[in-house]
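K.L.:
Build me a model from this:
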Amino acid sequence: MDVQLTSKTAFVSGSTQGIGFAIAKELLREGAAVIINGRTPEKVDAAVKRLQQEIPGAAVSGIAADFGSVAEVDQLLAALPRIDILVNNVGIFELKPFADINDDDWAHIFQINVMSGIRLSRYLLPEMLARNEGRIIFISSESGVNIPEQMIHYGATKTMMLAVSRGLAGLTKNTAVTVNSILGGPAYSEGVAVAVEQIAAAQHQPVEQVKQHLFKTINPTSLLQRFIDPTEIAHLAVYLASPLSIATNGAVLRADGGVLNTIL
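P.N.:
This is a model prediction of the structure:
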């Protein structure tokens, strides 16, 4: 299927690894030009080189910016060219008891997980509406619906992303611009892989055995019964980025492996 992305330019926040990197890679496979983002020039340069090696001839570049810094975000916005596809992916998480999450913790995670998408969308959506063309995609999480007890601040920000996305979609009425969210499930990202390998080494057990045990313990409701590969979430993002998805707007689409035990 031709998803008609060869003339499009995408910006993916937080894309030097994990789901963001997978989305950037799949967009490049479909012929889009992609600008990736990470906190440091070193991480961005390394990710750009990796993408160029994996997809020869790919039109990929990068801009370093820490979304915890308003000044760095302003510099990033000023450096952006015309963007057809915005993927609001950047995010942080941590395991922390609710009583230990102080005001600074709440403010920090809100700045990165929520305000990043707000600032980027506020800058790019008016241009998309003026051109009557564009896609904005928020990468949320099943944790925004099934709030983790040890990551309440993280879950709350993922819920807020859904609200912002739906509100922005309302501004696109009668246009060819869409705003949607993806509700991702437990993905086997680099960070998760490192943690699993450390547990396996400490317990002197095979990595695959630890993966299976952890997954069944933490995510017993999963219908997939395994960690999701980030590429499997990226495939859905590519469709939403395509002109073919015009009838999907203001929606929350699940790529959670069936972890959420709900119909909608």
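
K.L.:
C-alpha only now, for contacts and for neighbours.
P.N.:
Noted.

K.L.:
centre of the chain versus stretch 77-85, how much separation?
P.N.:
With Cα atoms, centre = their mean, to the nearest Å as the basis, stretch 77-85 stands 18 Å off its chain's centre.

K.L.:
got it, and stretch 117-124?
P.N.:
Distance, centroid of stretch 117-124 to centroid of chain: 15 Å (Cα atoms, centre = their mean).

K.L.:
can you check stretch 3-12 too?
P.N.:
On Cα atoms, centre = their mean, the centre of stretch 3-12 falls 16 Å from that of its chain.

K.L.:
Need the contact partners of that stretch.
P.N.:
Applying Cα atoms under 8 Å, 6 or more residues apart in numbering, the contact partners of stretch 3-12 are 20, 23-24, 27, 30-37, 82-89, 239, 242-244.

K.L.:
could you pull out the strands for the stretch 51-200 of the chain?
P.N.:
All strands of the stretch 51-200 of the chain, identified by DSSP state E, counting those that start in this stretch, fall at 60-64, 85-88, 134-141, 177-184.

K.L.:
Compare those strands and report which one is nearest to residue 97.
P.N.:
Relative to residue 97, the nearest member of those by Cα to Cα is strand 134-141, separated by 19.6 Å.

K.L.:
And the contacts of that closest one?
P.N.:
Residues outside strand 134-141 that contact it (Cα under 8 Å, 6+ apart) are 83-89, 117, 121, 125, 128, 155, 158-159, 161-162, 165, 176-185, 237, 240-242, 256.

K.L.:
Following up with a second sequence; could you model it the same way so I can compare the two?
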Amino acid sequence: MQIDLTGRTAIVTGSTGGIGLAIAKGLAESGAQVVVNGRRAPAVEKAVRAVAASGTGQAMGFTGDLGTAEGCAALVAAYPSCDILINNLGIYEPGDFFETPDTDWTRFFEVNVMSGVRLSRAYLPGMEKTGWGRVVFISSESAFNIPVEMIHYGFSKTAQVAIARGLAKRMAGTRVTVNSVLPGPTLSEGQAEMLKPEQEKTGHSLEQLAAAFTMEHRPGSIIRRAATVEEVANMVVYLSSPQASATTGAAVRVDGGVLDTI
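P.N.:
Below is the predicted model:
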């Protein structure tokens, strides 16, 4: 299968590292013009260079906090239209339910949920007008397998799946698809940083430590390891392609089999 996104413009939120950067690179490798986003200019500039070097598509940057209404409005003002919107921006942190204040619930809702709501509301009408478009929400297996140690995070990921499903139905018959992707344990830069002290102490590889971490916290994993960011990105690039035209309203799992459903 040859995915060709030449002539398409993609916006990937929260894409200076981890899964977001891998998605941006994958889209650029397929020929898309990619807008990279982060909150800090040096990180955005570095990511733009990495994306530009990875593919034939042009890479551009937008520095701004898309967890706010003002940040989303500034992005839309800078880039009024796109063909592919990847709502990847997200935060996570553990916290016991009884010790998580309202401010944390609001912060997770604004960043993880409302960023995608605002940008989808801004860009979907243009996609409908041109007769083609792709929107992908990067959710998590935690949307269904709610982690007891961060219920506020699981709630936000479930909300993303619901919004993607509803938007797919709202865009019925327009040749615009909306889907969500559910990664499981993934060896991102954040997890690598967390595991680095253990690596230095034991001499084990990051892959070995990530696999052990996965089996400790997600023992239902069938692949018995953490996914790579590229493995998650591959699914997102496919869903962004013309070849995925009959897939919409779906919650597509890249969870290594963690979710015990058929």
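
K.L.:
TM-score for the pair, please.
P.N.:
Once superposed, the chains reach a TM-score of 0.95 (TM-score structural alignment, normalised by the length of structure 2), with 261 aligned residues with a Cα RMSD of 1.4 Å.

K.L.:
before we move on, back to that, kindly write the PyMOL command that selects the buried subset of the contacts of stretch 3-12 of structure 1.
P.N.:
Selection of buried members from the contacts of stretch 3-12 of structure 1 for PyMOL, criterion 16 or more other Cα atoms under 10 Å:
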select buried, resi 20+23+24+27+30+31+32+33+34+35+36+37+83+84+85+86+87+88+89+239+242+243
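
K.L.:
Drop anything exposed from the contacts of strand 134-141 of structure 1.
P.N.:
Among these, those buried by neighbour count (16+ other Cα under 10 Å) are 83-89, 117, 121, 125, 128, 155, 158-159, 161-162, 165, 176-185, 237, 240-242, 256.

K.L.:
what about residue 7 of structure 2, how many neighbours?
P.N.:
12 (other Cα atoms under 10 Å).

K.L.:
same question, residue 39 of structure 2
P.N.:
As a burial measure, residue 39 of structure 2 scores 17 neighbours (other Cα under 10 Å).

K.L.:
That one: what's it in contact with?
P.N.:
Counting by Cα under 8 Å, 6+ apart, residue 39 of structure 2 touches 63, 64, 65.

K.L.:
same deal with residue 164 of structure 2?
P.N.:
Contacts of residue 164 of structure 2 (Cα under 8 Å, 6+ apart): 136, 137, 178, 179, 180, 249.

K.L.:
how far away is residue 201 of structure 1 from residue 29 of structure 1?
P.N.:
36 Å (Cα to Cα, to the nearest Å).

K.L.:
Which one of the two is surrounded by more residues?
P.N.:
More crowded of residue 201 of structure 1 and residue 29, by other Cα under 10 Å: residue 29, with 18 against 13.

K.L.:
Correct me if wrong: that one contacts residue 55.
P.N.:
Yes - under the criterion of Cα atoms under 8 Å, residue 29 of structure 1 makes contact with residue 55 at 7.0 Å.

K.L.:
Please report the number of neighbouring residues for the aligned partner of residue 199 of structure 1 in structure 2.
P.N.:
Matched by TM-score structural alignment, residue 199 of structure 1 corresponds to residue 198 in structure 2. Per other Cα under 10 Å, the neighbour tally for residue 198 of structure 2 reads 14.

K.L.:
Residue 65 of structure 2 now?
P.N.:
21.

K.L.:
Just list the residues touching it, thanks.
P.N.:
38, 39, 71, 72.

K.L.:
tell me which of those is nearest to residue 222 of structure 2?
P.N.:
When those are compared against residue 222 of structure 2 (criterion: Cα to Cα), the nearest one is residue 38, at 33.3 Å.

K.L.:
ok, that closest one touching residue 14?
P.N.:
Yes - at 5.3 Å, residue 38 of structure 2 and residue 14 qualify as touching, with contact defined as Cα under 8 Å.

K.L.:
Who has more neighbours out of the two?
P.N.:
Taking other Cα under 10 Å, residue 38 of structure 2 and residue 14 do not tie; residue 14 has more neighbours (26 against 23).

K.L.:
Isn't that one up against residue 24?
P.N.:
No - using Cα under 8 Å, residue 14 of structure 2 is not in contact with residue 24, being 10.0 Å away.

K.L.:
Can you show me the helices along structure 1?
P.N.:
Assigned by DSSP state H, the helices in structure 1 fall at 18-29, 41-54, 70-79, 103-110, 116-131, 152-170, 190-203, 207-218, 230-241.

K.L.:
State the separation between stretch 16-34 of structure 2 and the centre of the chain it belongs to.
P.N.:
On Cα atoms, centre = their mean, the centre of stretch 16-34 of structure 2 falls 11 Å from that of its chain.

K.L.:
what does stretch 107-124 of structure 1 give?
P.N.:
Distance of stretch 107-124 of structure 1 from the chain centroid (Cα atoms, centre = their mean) equals 13 Å.

K.L.:
Now it: buried residues?
P.N.:
Buried, per 16+ other Cα under 10 Å, within stretch 107-124 of structure 1: 108-121, 124.

K.L.:
Let me have the helices of structure 1 in JSON lines, extended by distance to residue 8 of structure 1.
P.N.:
JSON lines is the format used below for those (distance: least, Cα to Cα, whole Å):
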{"stretch": "helix 18-29", "distance to residue 8 of structure 1": "9"}
{"stretch": "helix 41-54", "distance to residue 8 of structure 1": "18"}
{"stretch": "helix 70-79", "distance to residue 8 of structure 1": "17"}
{"stretch": "helix 103-110", "distance to residue 8 of structure 1": "30"}
{"stretch": "helix 116-131", "distance to residue 8 of structure 1": "12"}
{"stretch": "helix 152-170", "distance to residue 8 of structure 1": "20"}
{"stretch": "helix 190-203", "distance to residue 8 of structure 1": "28"}
{"stretch": "helix 207-218", "distance to residue 8 of structure 1": "37"}
{"stretch": "helix 230-241", "distance to residue 8 of structure 1": "9"}
